[in-house]
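Engineer: Quick one, what's the 3D model for this:
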Amino acid sequence: MGKQMTEMLKGTLEGIVLAILGVQPAYGYEITARLRERGFEDLAEGTIYALLIRIEQRGLVDVEKVPSEKGPPRKVYSLNRRGQEYLEEFWRTWSFLSERIGQLHEGEV
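Structural biologist: Below is the predicted model:
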């Protein structure tokens, strides 16, 4: 992943992860796998785990410990009401920005 992509992703990754959790609860590795399936192959697992800690601390997700066949219980994250409201605001902001950037890209100033 190039430097520009990495910098842009920093500002949107939280919303992307919340969108994934809005579809279905998941644990860290599942989230990373879903991101990789969508083309984010170079994304480090540590990046996702750090982000999950932040969104948990901010109260955007609920966490349930679920027994695992392979080792300690997994922390399964699900979007809560506060997280849903944050995600809705993310999509409004994304729509605004993408529309304006699209206009610039098409030469509309």
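Engineer: going forward, measure contacts and count neighbours with C-alpha atoms only.
Structural biologist: OK.
Engineer: Helix or strand: which one has residue 13?
Structural biologist: helix 3-23 (DSSP states H and E).
Engineer: Give the other helices and strands that that helix contacts.
Structural biologist: helix 28-37, strand 74-79, helix 81-105 (3 or more CA pairs under 8 Å, 6 or more residues apart in numbering; DSSP states H and E).
Engineer: Would you do the same for the sequence below? I want to compare the two.
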Amino acid sequence: MPKKADALQGALDLLILKTLAARGPLHGYGIAVHVEAVSDDVLRMEEGSLYPALHRMEQSGWVRSSWRTSGSNHRAKFYGITATGSRQLADEERNWRQVVDAIQRVLQFA
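Structural biologist: Prediction:
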């Protein structure tokens, strides 16, 4: 059985951007907790994948970060989606639907 993290391969950007669009600015841990909770612990974001992805997205202009105080009264870097990130999210969602549809066709007619 594949590891939970393997299920994220190719969908990490989509999940991060969608989470930020739906929930507003969050720190990395908050993003990971949200995805795990909503997916009933099927999808798990490892720090070694999540933070490099956030950094890459920030460099691409898809997210913007700022230092804030978290709910536990610690300073944390919060990420929010930008207008460019919203356009990228729409592209990512469209591409994901195409992949899911293609896989569904193969499973149905194999």
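Engineer: Fetch the TM-score of the aligned pair.
Structural biologist: Here the TM-score for the pair of chains, by TM-score structural alignment, normalised by the length of the first structure, is 0.82; 105 aligned residues with a CA RMSD of 2.2 Å.
Engineer: Now do the buried residues in the helix holding residue 13 of the first structure.
Structural biologist: Neighbour counts over helix 3-23 of the first structure (16 or more other CA atoms under 10 Å) mark 13-22 as buried.
Engineer: Make a markdown table out of those and add distance to residue 3 of the first structure.
Structural biologist: Compiled in a markdown table, the buried residues of helix 3-23 of the first structure are given as follows (distance: CA to CA, whole Å):
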| residue | distance to residue 3 of the first structure |
| --- | --- |
| 13 | 15 |
| 14 | 18 |
| 15 | 20 |
| 16 | 19 |
| 17 | 20 |
| 18 | 23 |
| 19 | 24 |
| 20 | 24 |
| 21 | 26 |
| 22 | 28 |
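Engineer: ok, back up a step: which of the helices and strands packed on helix 3-23 of the first structure sits most buried?
Structural biologist: Most buried of these by mean neighbour count (mean count of other CA atoms under 10 Å) is strand 74-79; its value is a mean of 21.
Engineer: what angle separates that one from helix 28-37?
Structural biologist: Angle of strand 74-79 of the first structure versus helix 28-37, following axes from the mean of the first three to the mean of the last three CA atoms, to 10 degrees, is 60 degrees.
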